[in-house]
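**Q** Give me coordinates for this.
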Amino acid sequence: MLSELAVRQAKAKDKDYKLSDSEGLYLFVAKSGRRSWRLKYRFAGKERRLILGAYPELSLKEARDRKCDARKLLAEGRDPGLEAKKAAIARAMSASNTFEVVARNWFALQEDRWTPVHARDVISSLEKEVFPWIGGLPIAELDEPIVLSVLRKIEKRGAIETAHRVRQRMSAVFVQAIAEGLAARDPAAVVGKALKPVPRGRKRPAIVSIEALHVMIRKTEAEPASPLTKLASRFAALTAQRLGAIRCMAWGEFENIDWDGDGLCPEALWHVPANHMKLANDLKQDEKFDHLVPLAPEAVAVLRTTKQLTGRGPIVFPSNRSARVP
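**A** Okay, here's the model as predicted:
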């Protein structure tokens, strides 16, 4: 068996040579002077060689430890050389699969499900709050303290809700990485309770009585706005629908209304397309999510009046610039 002294004194010669240790382990000395530990073994009836590492970076003791590891693999019927190649590939994949790379892949998979506004909010929050700190690190090497340190930076600005939202998005990225075999766990899932709790939101102003609603409507009617604006406000009060849907409302969305008469239309309906509703992008294209709004006689009366003003165009409440644009 080799000694540390013999290994240290191994110098280059006119040609390559080796110094044997035990059980196939030897020190290979190249004529260039480079020294490396190698292991000769047999697998599947063939003689094979495995480079364990360079000397002096890998000491004699460490080389013997690696030899023992290789012998254990052989006892299990596994090829140490093949296992070493697989480990090298895994290390390379880990280095290339940084948090930012995985996060952008996750975002590309999810983007179509979201509205453009929400999608921009998601990716911009990661670009601003996460990528500058850990975007370049292999996702498999990230742990709870690292993730928490990123979120603490957000907390220090007083942006508590943002910290919680970013944590949720980071967790989704880790789940994607786990599914693809790029990470073993989700550290973002653990740190949620370590964050400051989201403060209770203040109650938004709301009208909760009929009397107050009457006052607001009378004040709205008294405002010096255009007739079309007042009609739109009146229609909103009568239907309690989202203003975005009312603003984009087209004449073709109404059913069972007699536009030429002034009689009652008990089956009058407003057929709101799903793409005008607050839904995920994939649901906006599904007619099953269209919304039907029964219209009271007062709402029908508002529409009949409005049709005299804008009925020649497609939009019920068009912009001042174009009759074809909401």
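
**Q** For the rest of this, base every contact and every neighbour count on C-alpha atoms.
**A** Noted.

**Q** Show me what counts as buried in stretch 89-109.
**A** Under the neighbour-count criterion of 16 or more other C-alpha atoms under 10 Å, stretch 89-109 has Ser94, Asn97, Thr98, Phe99, Glu100, Val101, Val102, Ala103, Trp106, Phe107 buried.

**Q** residue contacts, the fourth one?
**A** What it means is Phe99. Phe99 is in contact with Phe131, Ile134, Gly135, Gly136, Leu137, Pro138, Ile139, counting by C-alpha atoms under 8 Å, 6 or more residues apart in numbering.

**Q** one more time with 10 Å
**A** Going by C-alpha atoms under 10 Å, 6 or more residues apart in numbering, Phe99 touches 105, 130-131, 134-142, 170, 173-174, 177.

**Q** now do the fifth one
**A** Counting by C-alpha under 10 Å, 6+ apart, Glu100 makes contact with 106, 126-127, 130-132, 134-139, 173.

**Q** Please identify which two of those are farthest apart in space.
**A** Using C-alpha to C-alpha, the contacts of Glu100 span at most 17.9 Å, a distance reached by Trp106 and Pro132.

**Q** Of the contacts of Glu100, grab the buried ones for PyMOL.
**A** A single PyMOL command selects the buried members of the contacts of Glu100 (16+ other C-alpha under 10 Å):
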select buried, resi 106+126+127+130+131+134+135+137+138+139+173
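
**Q** could I get the contacts of Glu100 as TSV with secondary structure and distance to Val166?
**A** Formatted as TSV, those follow (DSSP: H, G, I helix; E, B strand; the rest coil; distance: C-alpha to C-alpha, whole Å):
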residue	secondary structure	distance to Val166
Trp106	helix	14
Leu126	helix	7
Glu127	helix	11
Val130	coil	8
Phe131	helix	11
Pro132	helix	14
Ile134	helix	13
Gly135	coil	14
Gly136	coil	17
Leu137	coil	17
Pro138	strand	19
Ile139	helix	16
Val173	helix	11
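
**Q** Now the second one, please; I'll put the structures next to each other:
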Amino acid sequence: MALTDTFVKQVKHKGSVIGERYADGGGMYLRVKAAGKYWRLDYRISGKPQTLALGVYPEVSLAKARQRRDKAREQLADGINPSEAKREEKLTKANAAANTFEAVAREWLDKTSNKRADATQAKVTNWLEKDVFPGIGRMPVADLKARDVLDKVARKMEARGIHESAHRIVQICSQVLRFAVATGLVDRDVTADLRGALVSVNTTHYAAITEPKQVGQLMRAVAGYAGHPTTAAALRLSPLVFLRPGELRAAEWAEIDLNAAEWRIPGARMKMGVEHLVPLSRQAVEILKAVQPITGHGRFVFPSIRTGERCMSENTINAALRGMGYGSDVMTAHGFRAMARTILDEVLGERVDLIEHQLAHAVKDANGRAYNRTAHLPARKEMMQRWADYLDGLRGESTGGAVK
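**A** As a prediction, this is how the structure comes out:
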């Protein structure tokens, strides 16, 4: 006879050492002991008797116990041992609890620290500790939803009027979640669903010199820079490769094939998360060959002056420009990209799609599909060489054509 709610509530322990057993059907029963009332399920796997704990009354009601029994019997029908499935579920929950957003973020900070200057590492850590961890830090990363990042992080920052920082913080959260995807903790980066949800901010354009005559003056100043050799090399390479400053300063020798005159930057280091191929002009190869005896024994092409374990500081190129007399309102490290984009299009008449490819912007074909990293590579190589030759020409204009 099946049990009733009234019976389960009123039944008392009668003194048996192992407790009294009251069957409900389907192998489930209530075990009543002096310490409490326990739901159990007896079943067999390969002919061997086993028992599954279904919970403790009254936390687990009769109806809930029956639901758990039915689930277990369905597992048995599918050839699954309910006890093993329960252990795996507990382990999964334990792992999820251990892999909170904060735990994953701190691991990401540690694993990627060599790609950031000390000041940047401290700044990103502070942002996370101040604006992210209080809201979502304790949440298992696998349970995180886009709405959590929006409501518990971004909206609170927007309420304080720091809209640009809110965008930056969401980007950092995205990097943490992409790291979680790579390590198998989550299936996707949920912040991708926040596109368009944040308050828009006015884009600040980096100062750049785009008038050819002034570019020639800049190139002569760059050629005459007398600072640290690796800084000089990074400064000279900057206008030749169109890269974002962070992508250039974290360059690794393993990415560069001087014989093929190619530089392949892995997606993990690119803003768009896609591997980027940079054809190297003859001038770019010469710069890299010149710096190779200095830093080629290590990981980074442009290591930190203080320690070879990190790449060059994010402020190094800008500081060099300041030292040459170019203020932040005139020229910046990032401005070399705008310089190339403007002159290649408006002065040299290069194909816009090739320029966009080389800037590592998303370029799609007529069907809306993204080109792969090797699209139009021969034409891009020719464009990069023409650009390097053009800069050499500008640099030599006021010296009767001689190039330093």
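
**Q** And the buried residues of stretch 89-109 of structure 1, which two are furthest apart?
**A** Ser94 and Phe107, at 19.4 Å, using C-alpha to C-alpha across the buried residues of stretch 89-109 of structure 1.

**Q** which residues in structure 1 form strands?
**A** 17-20, 25-29, 35-43, 46-55, 254-255, 269-272, 291-294 (DSSP state E).

**Q** against structure 2, where does the fourth one fall?
**A** When you say that, I think you mean strand 46-55 of structure 1. Against structure 2, the aligned range for strand 46-55 of structure 1 is residues 48-57 (TM-score structural alignment).

**Q** Superposed on structure 1, what's the mean shift for that stretch?
**A** Comparison of stretch 48-57 of structure 2 with structure 1 after fitting gives an average deviation of 0.5 Å (mean C-alpha distance after the TM-score superposition for structure 1).

**Q** Enumerate the positions of that stretch that are buried.
**A** Leu52, Ala53, Leu54, Gly55, Val56, Tyr57.

**Q** Pull the contacting residues for the second one.
**A** The one in question is Ala53 of structure 2. Met28, Tyr38, Trp39, Arg40, Leu41, Asp42, Ala65, Arg68, Arg69, Pro82, Ser83, Lys86.

**Q** Go again with 8 Å.
**A** Residues near Ala53 of structure 2 by C-alpha under 8 Å, 6+ apart: Tyr38, Trp39, Arg40, Leu41.

**Q** Also the third one?
**A** When contacts are counted by C-alpha under 8 Å, 6+ apart, Leu54 of structure 2 is found next to Tyr38, Trp39, Arg40, Leu41, Ala65, Arg68, Arg69.

**Q** Looking at structure 1, name the residue matched to the last one.
**A** Mapped onto structure 1 by TM-score structural alignment, Arg69 of structure 2 lines up with Lys67.

**Q** what about its match, distance to Arg91 of structure 1?
**A** Using C-alpha to C-alpha, to the nearest Å, Lys67 of structure 1 is found at 21 Å from Arg91 of structure 1.

**Q** Ser20 of structure 1 now?
**A** Counting by C-alpha to C-alpha, the gap from Ser20 of structure 1 to Arg91 of structure 1 is 30 Å.

**Q** Glu57 of structure 1 now?
**A** Glu57 of structure 1 is 19 Å from Arg91 of structure 1, by C-alpha to C-alpha.

**Q** Looking at the contacts of Leu54 of structure 2, which is nearest Val186 of structure 2?
**A** In terms of C-alpha to C-alpha, no member of the contacts of Leu54 of structure 2 lies closer to Val186 of structure 2 than Arg68, at 27.4 Å.

**Q** That closest one - how many residues pack around it?
**A** 21 (other C-alpha atoms under 10 Å).

**Q** Repeat that for the one 10 residues further on.
**A** Taking other C-alpha under 10 Å as the criterion, the count of residues near Asp78 of structure 2 is 9.

**Q** What's the match for Arg152 of structure 1 in structure 2?
**A** By TM-score structural alignment, Arg152 of structure 1 lines up with Arg155.

**Q** I'd like to know how many residues surround its match.
**A** A count of nearby residues for Arg155 of structure 2, using other C-alpha under 10 Å, gives 18.

**Q** Could you do the one 4 residues further on as well?
**A** Each residue near Ala159 of structure 2 was counted by other C-alpha under 10 Å, and the total is 10.

**Q** How much space separates it from Gln171 of structure 2?
**A** To Gln171 of structure 2, Ala159 of structure 2 is 18 Å away according to C-alpha to C-alpha.

**Q** Ok, Arg249 of structure 2 next?
**A** Separation of Arg249 of structure 2 from Gln171 of structure 2 (C-alpha to C-alpha): 20 Å.

**Q** Those two - which one has more neighbours?
**A** Set side by side, Arg249 of structure 2 and Gln171 show more neighbours around Arg249, with 27 against 15, by other C-alpha under 10 Å.
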